[in-house]
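Chemist: Model the following, please.
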Amino acid sequence: MTPSLTSPRTFLTSLFDAAVKAADPLTGITAHLPEKPKGRTVVVGAGKGAAQMARALESVWGGPLEGVVVTRYGYGCETRHVEIVEASHPVPDALGLAASKRLIETVRDLTADDLVIALICGGGSALLPSPPEGLTLDDEIALNEMLLASGAPISAMNVVRKHLSTIKGGRLAAATKARVVSLIVSDIPGDNPAHVASGPTVPDRSTRRQALEIIAQYGLKLPQAAIDHLNSERADAPLPDDPAFARNSHHIIASAGVSLEAAALAARAQGVEAVILSDAIEGESRDVALVHAAIAREVLGRDRPFTKPVAILSGGETTVTLLAKGGKGGRNGEFSLALALAIDGYDAVHALAADTDGIDGSETNAGAFADGGTIRRLRAAGLDPRRLLDVHDSYSGFKAIGDLFEIGPTGTNVNDFRAILVA
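Modeler: Sure, this is the predicted structure:
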């Protein structure tokens, strides 16, 4: 029996490690360095891996460099030239508001001879609050809380965010005369660069009318000032063919697809075949878990659609519609708990679901392990797993039985990683 089958958690962790390593920003940044300008080179950026991206850029640039990037509290790192600012995620705060102003001020007075390198990755939407006139930071906080609880896919959330902002939707890039090169670590299913961090430097063709339709579809109760803004031309974001973007370019330097391929190679190197379902799975976490569980049970019982042993891999970004408040945990914990209920008693099935940035939701874990014995262990600890799922409290359940996956910030973010070993 291969080591992967005798120590399933070690095997699953090795696949996660391979996925994160493949998303190392240094590799992508090195491959997409822009030409040095006649004038200054200024760095701006936002996201949960933005500090590590800045450090990587500093290590390979080989010339004068300055600027500022914003990242989540606790996600900073040592840099020599680029200032690191920390702010709140997933709910914005005053330091994020100040950081948004700093980024705009940093690029505003640059000339056509200068270069802006924008380092953008997941988490940037919350880290760059910048409400338009008539709205406040509290309004933007309320908006983010509603979006996070709505169950809307990330692409829909970001359409709303970018039309209620003075920095998203390409507006940061439009604020400067300098050439802007955006280096992007994608956490968005489909890798649309304009959706990562709501596209502060990359515009798209979404409209304020679409934002209003999303608000209506998900029943969001926005302040009247926000609705009034969306009904005015002031909410119109610049379009990709705006002359302000004529000299700009962008590059996806890391993505879920590349990371899943690396995880698959790592599995095969350990004697286990691997299959990738998709790198762009969306939907309710618990519903996605039921589909994954059904596939795992089919493999276990009938060797179809894949032959066991096999590692079933997937990525993307699921959502959690909060029907109850007070629970702890994120979408990967919710996936793991729902999966555990669906594979209860199938002891040859082992799984890991985790966020590649190292934090699932607002707690300290990246995700959680689940297997055919998870539900037995929860009940032995005096917990009701079905109730934990109903109140979105996966964190408390997995913490009680020691099945949290805790690794700390990884320095990158290509979204959800799911691996199921059918042994």
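
Chemist: can we go C-alpha only for contacts and neighbour counts from here?
Modeler: OK.

Chemist: Not counting the helix or strand harbouring residue 399 itself, show me its contacts.
Modeler: Residue 399 is part of helix 394-400 when elements are defined by DSSP states H and E. For helix 394-400, contacts defined as CA atoms under 8 Å, 6 or more residues apart in numbering pick out 327-330, 333-334, 337, 363, 368, 378, 381, 383, 385, 388, 404.

Chemist: Just the ones of those residues in helices?
Modeler: The helices, defined by DSSP state H, take in 333-334, 337, 378, 385, 388 from the contacts of helix 394-400.

Chemist: Most neighbours among the residues you listed, which one is it?
Modeler: Among these, residue 333 has the most neighbours (other CA atoms under 10 Å), with 35 neighbours.

Chemist: Quick one: residues contacting that residue.
Modeler: Counting by CA under 8 Å, 6+ apart, residue 333 makes contact with 353-354, 360, 367-368, 394-395.

Chemist: before we move on, back to that, and the helix holding residue 399, which residues are buried?
Modeler: Buried residues in helix 394-400, defined by neighbour count with 16 or more other CA atoms under 10 Å: 394-398.

Chemist: what would the ones in helices among the contacts of helix 394-400 look like in CSV with distance to residue 131?
Modeler: Shown next, in CSV, are those (distance: CA to CA, whole Å):
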residue, distance to residue 131
333, 32
334, 31
337, 37
378, 44
385, 40
388, 36
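
Chemist: circling back: who wins for most neighbours among the contacts of residue 333?
Modeler: When neighbours are taken as other CA under 10 Å, the top entry among the contacts of residue 333 is residue 367 (34 neighbours).

Chemist: Now do that residue against residue 334, distance only.
Modeler: 9 Å (CA to CA, to the nearest Å).

Chemist: Ok, residue 26 next?
Modeler: 32 Å.

Chemist: Tell me if I'm right that residue 381 and residue 374 touch.
Modeler: No: Residue 381 is not in contact with residue 374 according to CA atoms under 8 Å; the separation is 10.7 Å.

Chemist: okay, the two: which has more neighbours?
Modeler: More crowded of residue 381 and residue 374, by other CA under 10 Å: residue 374, with 26 against 12.

Chemist: what sits against that one?
Modeler: Residue 374 neighbours (CA under 8 Å, 6+ apart): 340, 344.

Chemist: Check the spacing between it and residue 393 real quick.
Modeler: As judged by CA to CA, residue 374 and residue 393 stand 15 Å apart.

Chemist: picking that back up, and the helix holding residue 399, how far out from the chain's middle?
Modeler: Centroid separation between helix 394-400 and its chain, computed with CA atoms, centre = their mean, to the nearest Å, is 22 Å.

Chemist: now swap in stretch 240-257 and tell me
Modeler: The answer for stretch 240-257 is 19 Å, by CA atoms, centre = their mean.

Chemist: before we move on, what about stretch 171-184?
Modeler: Taking CA atoms, centre = their mean, one finds stretch 171-184 lying 22 Å from the centre of the chain it belongs to.

Chemist: Now the second one, please; I'll put the structures next to each other:
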Amino acid sequence: MTAAAQADDRMRADLTALFGEAVRSVSAEVAMPSRLPASPHGRTIVIAVGKGAADMMRIALERTTDPAMQGLVVTRHGHLPPGDVNWPNVEVIEAGHPYPDENSVRAAHRALELAGTLQAGDRMLVLLSGGGSALLAAPAPGLNLADKQAITRALLQSGATIEEINRVRKHLSAIKGGRLAVAAGAAAVTTWIISDVPGDDPSFVSSGPTVADNSSLEMAREIIDRYGIRPPAEVAAALQDPANETPSADSLGLAGCETLVIARARDALAGAARLAGEIGYHVTDLGDQLQAEARHLGASHAALSRRLARAGGPRRAVLSGGETTVTVVNKAGRGGRNLEYLLGLAVALDGEPGIWALACDTDGIDGTEHAAGAVVTPTTLVRAAKAGLDPASHLAENNAFLFFEALGDLVVTGPTLTNVNDFRAILIHPAGGIDS
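Modeler: Modelled structure (predicted):
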């Protein structure tokens, strides 16, 4: 193996290790409190929703002192941990993501049904992680699943941020925006959250089924108009119906619910930063709330990386998190936020020596494909040219997945059973050097 190949292997291994530590730092095993809250006087129901729901329920079952605890897990198809998940008194439903399906509707109604059985003295513990907006889909009166699917698809392809998307979703739902907590009546409600939204506002994670909402129908309509979305007639009518305003915290008692964010993107970056320092990198942390068009952020980070590489100095690890957006122009394209970011980065770097990068979704699935993300190296464009791949056309056609798949540079982890959104790491060796 040549020295260049050995260097490339080392850099890829460092990137993979940083991603692994980021994910571990926000796992249910690490993030979940050591004790579950006890029911004041009666029953405890645990409802876990999201891509990390199954692992959160597993930890809850290990740490509970209530052998009669009843549970519901709602997670994405394929996001169950390996082994036996036939837990006593726990129902498991796998549902659609990023677009809701029939199981999403069934899961939402089952969660509402369980909440409705609670009385004063009982407790509902809700374990939320990213993805719950699609996994729990209870259409508002007058809407059906097809309406929900259509507006979800339009929003996800529009370039809207996750906060904007969830503001609309809350006003088209019978469970989001605090309505699940309302269904629990006088029971105590505790919510623990692994946050996948920039800023970690708990009302936006899984569209806040147990958290009071501060948005309005007027805001939802404005978002639809801003992105030029033509919703189905039934959706447009629902957004005009005052009955679809989200519940008031004061009038319905939601203000008394206990909510705790137990893991966030900041924790993932902190874990990766610690490891990067241990293996000899000077860390530059760009923050955990970056939101921009993916390809544009990639080009911006390429410019920064080139300046750092040419300035000399120590080896650097540039870390960032958040959730980029993608404006889809080719609806048949195959890509994802992180893959599009990386392709924008690679094009802007133009083969700059001494720079390697990884961008992955911490849930292990970037967009709708099976990869978590990919890796960019100084030879990415050279290898692409030899393979007859045009990076600019792949970027223009939202086909970043096909580009990195052809190069063999995808990062495939499978579901990680947690989710704090995008993780990006750029490793810089000034002047192209690899010595520590």
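
Chemist: if we can go back for a sec, so the helix holding residue 399 of structure 1 aligns onto which residues of structure 2?
Modeler: Using TM-score structural alignment, helix 394-400 of structure 1 corresponds to residues 400-406 of structure 2.

Chemist: mean per-residue distance, that stretch to structure 1?
Modeler: Compared with structure 1 after fitting, stretch 400-406 of structure 2 has a mean deviation of 0.8 Å; criterion: mean CA distance after the TM-score superposition for structure 1.

Chemist: picking that back up, among the contacts of residue 333 of structure 1, name the ones in strands.
Modeler: Members of the contacts of residue 333 of structure 1 lying in strands (criterion: DSSP state E): 353-354, 367-368.

Chemist: Nearest spatial neighbour of the residue in structure 2 that residue 123 of structure 1 lines up against, chain-adjacent residues omitted?
Modeler: Residue pairing (TM-score structural alignment): residue 123 of structure 1 is matched to residue 131 of structure 2. Distances taken as CA to CA, 6 or more residues apart in numbering place residue 50 nearest to residue 131 of structure 2, at 4.9 Å, with adjacent residues excluded.

Chemist: Quick check: the gap between that neighbour and residue 120 of structure 2.
Modeler: For residue 50 of structure 2, the distance to residue 120 of structure 2 (CA to CA) stands at 27 Å.

Chemist: out of those two, which sits in the busier spot?
Modeler: Counting neighbours by other CA under 10 Å for residue 50 of structure 2 and for residue 120 shows that residue 50 has the greater number, 32 against 14.

Chemist: pretty sure the more buried one is touching residue 126, no?
Modeler: No: Residue 50 of structure 2 lies out of contact with residue 126 (CA under 8 Å); the separation is 10.7 Å.

Chemist: Trace residue 93 of structure 1 over to structure 2, please.
Modeler: Aligned counterpart of residue 93 of structure 1 in structure 2: residue 101 (TM-score structural alignment).

Chemist: could you list every residue that touches the residue lying closest to its match once chain neighbours are set aside?
Modeler: By the measure of CA to CA, 6+ apart, the closest residue to residue 101 of structure 2 outside its immediate chain neighbours is residue 95, 6.4 Å from it. Contacts for residue 95 of structure 2 (CA under 8 Å, 6+ apart) come out as 74-77, 101-104, 107, 135.

Chemist: Just the strands from the stretch 251-400 of structure 2, written as ranges.
Modeler: In the stretch 251-400 of structure 2, the strands defined using DSSP state E, counting those that start in this stretch lie at 258-263, 282-285, 316-322, 355-361, 373-376.

Chemist: Please name whichever of these is nearest to residue 200 of structure 2.
Modeler: Ranking the strands of the stretch 251-400 of structure 2 by proximity to residue 200 of structure 2 (CA to CA) places strand 258-263 first, at 7.6 Å.

Chemist: compared with structure 1, how much does the closest one deviate?
Modeler: For strand 258-263 of structure 2, the mean deviation from structure 1 after alignment is 0.5 Å (mean CA distance after the TM-score superposition for structure 1).

Chemist: Now do the contacts for the equivalent of residue 294 of structure 2 over in structure 1.
Modeler: Using TM-score structural alignment, the partner of residue 294 of structure 2 in structure 1 is residue 285. By CA under 8 Å, 6+ apart, the residues touching residue 285 of structure 1 are 318-320, 331-332, 334-335, 338.

Chemist: Likewise for residue 22 of structure 1?
Modeler: Contacts of residue 22 of structure 1 by CA under 8 Å, 6+ apart are 254, 258-259, 262.

Chemist: Show me the longest helix that occurs in structure 1.
Modeler: If you go by DSSP H, structure 1 has its longest helix at helix 285-302.

Chemist: That one: average distance to aligned residues in structure 2?
Modeler: Helix 285-302 of structure 1 sits 0.7 Å off on average (mean CA distance after the TM-score superposition for structure 1).

Chemist: So what's the residue count around the counterpart of residue 319 of structure 2 in structure 1?
Modeler: Residue correspondence to structure 1 (TM-score structural alignment): residue 319 of structure 2 is matched to residue 313. Residue 313 of structure 1 has 25 neighbouring residues, counting by other CA under 10 Å.

Chemist: same thing with residue 73 of structure 1?
Modeler: By other CA under 10 Å, 12 other residues sit near residue 73 of structure 1.

Chemist: what does it align to in structure 2?
Modeler: Counting by TM-score structural alignment, the partner of residue 73 of structure 1 is residue 77.

Chemist: cool, residue 149 of structure 1 as well?
Modeler: Aligned counterpart of residue 149 of structure 1 in structure 2: residue 157 (TM-score structural alignment).

Chemist: I'd say that match and residue 332 touch.
Modeler: No: contact criterion CA under 8 Å: residue 157 of structure 2 and residue 332 do not qualify, at 11.5 Å.

Chemist: So these two - more neighbours on which side?
Modeler: With neighbours defined as other CA under 10 Å, residue 157 of structure 2 and residue 332 compare such that residue 157 has more, 18 against 10.

Chemist: For residue 227 of structure 2, see how far away that one is.
Modeler: Using CA to CA, one gets 10 Å for the distance from residue 157 of structure 2 to residue 227 of structure 2.
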